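Enquirer: Return atomic coordinates for the entry below.
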Amino acid sequence: MIIYGIKNCDTCRKALKELGNPELVDIRHDGLPENLLRRAAETFGNDLLNRRSTTWRGLSEDERAAPMEDLLRAHPLLMKRPLIEAGDRLYLGWTPQVRAALLG
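Expert: Alright, predicted model coming up:
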């Protein structure tokens, strides 16, 4: 299991702790692998983009109009976190539904 997020994100830390410390890929430094970005975009659509983030608020209207995948390539911190890859399944966020699916 791999968690894509940032190491100082409270939600990512909660997920890491509850899942028994799986691998964390820090998107601030490593970005998202291209194939994963495409899969996540297909799976979650615009829900993948965090429009409440500080990064989003700092973008101009022209920048915000760019395609979602281009925005996430340029600004990985715009991704809602965590993005969890468990086998061939993807999960977004650390909601009660995601916790139930991953923890049983």
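
Enquirer: hey, let's count contacts and neighbours off CA atoms from now on
Expert: Fine.

Enquirer: which residues touch the strand or helix carrying Leu36?
Expert: Assigned by DSSP states H and E, Leu36 belongs to helix 34-44. Residues outside helix 34-44 that contact it (C-alpha atoms under 8 Å, 6 or more residues apart in numbering) are 48, 69, 90, 92.

Enquirer: Another for comparison:
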Amino acid sequence: MRLYGLKNCDTCRKALKSLQDIEFIDVRADGVPDAVMSQAFTHFGEALLNTRSTTWRGLSGDERARAPLELLRDHPTLMKRPLIERDEELFLGWTAATKAALGVD
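Expert: Okay, the predicted model is just below:
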């Protein structure tokens, strides 16, 4: 199981603390593999973009109009977090539904 997120993100830290045997990938330092990002975008669509983030607010209108996958490639901190990959299955956010699906209380 892999968790894509930021090391200073409180939500990612909560998820890491609750999950066992998980590999953490810092999206700022290591990025997200193109195949994983494409699969996540296919599955979650525009919900993958965090339009409430400081990074988003700092983008110009022209930048915001770019294709979401291009934006996420150039600004990985725009991704909603955490993105969890388990056995070809993806989960976005640390919600009650995600916790239930992963068997976490």
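
Enquirer: taking the contacts of helix 34-44 of the first structure one by one, which sit in helices?
Expert: Of the positions in the contacts of helix 34-44 of the first structure, Glu69 sit in helices, assigned by DSSP state H.

Enquirer: counterpart of Ala40 of the first structure in the second structure?
Expert: In the second structure, Ala40 of the first structure lines up with Ala40, judged by TM-score structural alignment.

Enquirer: what's the neighbour count on its match?
Expert: 22 (other C-alpha atoms under 10 Å).

Enquirer: ok so, going back, is it possible to export the contacts of helix 34-44 of the first structure to CSV including distance to Trp56 of the first structure and neighbour count?
Expert: Output for those, formatted as CSV (distance: C-alpha to C-alpha, whole Å; neighbours: other C-alpha atoms under 10 Å):
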residue, distance to Trp56 of the first structure, neighbour count
Leu48, 13, 22
Glu69, 14, 20
Leu90, 23, 18
Leu92, 18, 20
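
Enquirer: Reformat the contacts of helix 34-44 of the first structure as TSV; add distance to Leu16 of the first structure.
Expert: Compiled in TSV, the contacts of helix 34-44 of the first structure are given as follows (distance: C-alpha to C-alpha, whole Å):
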residue	distance to Leu16 of the first structure
Leu48	20
Glu69	26
Leu90	15
Leu92	14
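
Enquirer: of all the contacts of helix 34-44 of the first structure, which two lie farthest apart?
Expert: The span of these, defined through C-alpha to C-alpha, is set by Glu69 and Leu90 at 16.7 Å.

Enquirer: Okay, helices next: where are they in the first structure?
Expert: 10-18, 27-30, 34-44, 54-57, 61-64, 68-74, 96-103.
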